[in-house]
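# Could you look at this predicted model? Sequence included:
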Amino acid sequence: MTTRAKLFILIFLGTYGAAAAQGTGIHVVEGVGCECCIKWTEYLRENGFTVTSETSFGTLLIQHKIDLSVPTSHQSCHTGQVEGYFLEGHVPVDDIRRLLQERPDAAGLAVPGMPYGSPGMGPEDKREAYDVLLVRKDGTSEVFSRYAAADQ
């Protein structure tokens, strides 16, 4: 093997290793001026994900959700995409990691609405009960995980 080929392989492996160390990439489309969207994006970064984000206006954001097959009844303020799945609303990182590990035949995960105490929506120790839903490709959904209300 030539020195040039060895150098190319070292550079490639170094670049690949650096990308892998940065974590899984998630792209988030946030509502314009939405503070909880920004907080959820920061939460993802704090938990090891590489996040890119952009803001979108009302009807364009809704169209983005429709294009990803997010059911209207499950929509929230922001939408993420990771490895072929959508992440709608304030989905906890443990559920994202489980989704990526189990790789179900589904469209994505959703936390409908904006439940208080979900990631990016206030302190977890004051959390209201909420469910993370696994949304199938046919639009049906089932509970993926359940978060009980925090003792107050």
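All right, it came through fine.
# drop to CA atoms for contacts and neighbour counts, all remaining ones
Noted.
# Helices of this structure, start to end?
3-21, 35-46, 58-67, 93-102 (DSSP state H).
# Can you add distance to L109 and mean neighbour count and give these back as TSV?
As requested, the helices of the chain are exported to TSV (distance: least, CA to CA, whole Å; neighbours: other CA atoms under 10 Å):
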stretch	distance to L109	mean neighbour count
helix 3-21	23	11
helix 35-46	15	18
helix 58-67	12	14
helix 93-102	8	13
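# Pipe these into CSV and attach distance to Y85 per row.
Putting the helices of the chain into CSV (distance: least, CA to CA, whole Å) gives the following:
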stretch, distance to Y85
helix 3-21, 19
helix 35-46, 16
helix 58-67, 12
helix 93-102, 9
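# let's bring in a second model and compare:
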Amino acid sequence: MKLTLAAVVLVATALLAGCKDAGPAKPETTAVPDSAAALTLTVYKTPSCGCCKKWVSHLEQQGVVAQTKDYDDLSGIKERYGITPQYYSCHTAVSEQGYAFEGHIPAKYIRKFLAESHPDAIGLSVPAMPLGSPGMEVEGRFMPYDILLLHKDGSASVYAHISDAAMQ
């Protein structure tokens, strides 16, 4: 019993020593989550698509958390999020807010879109698979492309024109 009581006194003394006044208190800082680091996308892709895997790598290199889900047929996913066939590409990503990102969109434009207000939009699309876009890199080759803003009414407008690889 004496050993146990001595151990309790020793531990209590050590804990209280850490509570001594070390001078004026430092102001508390609250860590504000970095919205850029906190971006998570669910990426729907086919299991065998190599460029989809490269695009996911692009996202991850840009600090995006990409949770991949493989499906043999993505048409149901695209329909669920309101993406019509003329805007299809090989994969569809969905943000936690429910916005859809179709195709090889550079991560920085996804972040930009999510930081803005788009009440009439369902998301962004890079239709087809433009050469030189993230995941479609071929050394020395680049094809300018548009990132489209997809509207809830089924229409689209140009969100950004990517004229060279440095803009990605």
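Structure's in. What do you need? Computed from a predicted model, the values in this text were never measured in an experiment.
# Mind checking the helices of structure 1 for the one nearest to R127 of structure 1?
Closest to R127 of structure 1 of the helices of structure 1, according to CA to CA: helix 35-46, at 14.8 Å.
# once aligned to structure 2, how far is that closest one on average?
For helix 35-46 of structure 1, the mean deviation from structure 2 after alignment is 0.5 Å (mean CA distance after the TM-score superposition for structure 1).
# which residues in structure 2 does that helix match up with?
Aligned using TM-score structural alignment, helix 35-46 of structure 1 spans residues 50-61 in structure 2.
# how far does the matching stretch sit from the chain's center?
11 Å (CA atoms, centre = their mean, to the nearest Å).
# what's that stretch in contact with?
V43, K45, V65, A66, C90, H91, H104, P106, A107, P134, G135, M136 (CA atoms under 8 Å, 6 or more residues apart in numbering).
# and which of the residues you listed is nearest L150 of structure 2?
Checking the contacts of stretch 50-61 of structure 2 one by one against L150 of structure 2 (CA to CA), the nearest turns out to be H104, at 14.7 Å.
# Mind checking the helices of structure 1 for the one nearest to R146 of structure 1?
helix 93-102 (10.2 Å).
# Just give the nearest non-adjacent residue to the counterpart of Y99 of structure 2 in structure 1, would you?
When structure 1 is aligned by TM-score structural alignment, Y99 of structure 2 is paired with Y85. In this structure, Y85 of structure 1 finds its nearest non-sequential neighbour in G108, 4.6 Å apart by CA to CA, 6 or more residues apart in numbering.
# Please work out how many residues are found near the one you found.
27 (other CA atoms under 10 Å).
# In structure 2, what residue corresponds to it?
Using TM-score structural alignment, G108 of structure 1 sits opposite G123 in structure 2.
# and what of G25 of structure 1?
G25 of structure 1 maps onto T40 in structure 2, by TM-score structural alignment.
# Who are the contact partners of its match?
Contacts of T40 of structure 2 by CA under 8 Å, 6+ apart are V64, V65, A66, Q67, S95, E96.
# mapped onto structure 1, which of the residues you listed are still contacts?
Comparing the contacts of T40 of structure 2 with structure 1 on both residues aligned by TM-score structural alignment, their matches' CA atoms under 8 Å, the contacts found in both are V64, V65, A66, Q67, S95.
# Roughly how far does the closest residue to the fourth one other than its chain neighbours sit from L59 of structure 2?
Meaning Q67 of structure 2. Nearest non-adjacent residue to Q67 of structure 2, counting by CA to CA, 6+ apart: T42, 4.7 Å away. Distance of T42 of structure 2 to L59 of structure 2, computed by CA to CA, to the nearest Å: 11 Å.
# buried ones in stretch 88-100 of structure 2?
Y88, S89, C90, H91, T92, A93, V94, S95, Y99, A100 (16 or more other CA atoms under 10 Å).
# Any chance of TSV for these, columns distance to L149 of structure 2?
Converted to TSV, those look like this (distance: CA to CA, whole Å):
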residue	distance to L149 of structure 2
Y88	13
S89	14
C90	17
H91	17
T92	14
A93	14
V94	14
S95	15
Y99	11
A100	10
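# In strands, which of these fall?
T92, A93, V94, S95, A100 (DSSP state E).
# I'd like those as a markdown table, with distance to Y145 of structure 2 appended.
Formatted as a markdown table, these follow (distance: CA to CA, whole Å):
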| residue | distance to Y145 of structure 2 |
| --- | --- |
| T92 | 18 |
| A93 | 19 |
| V94 | 21 |
| S95 | 23 |
| A100 | 19 |
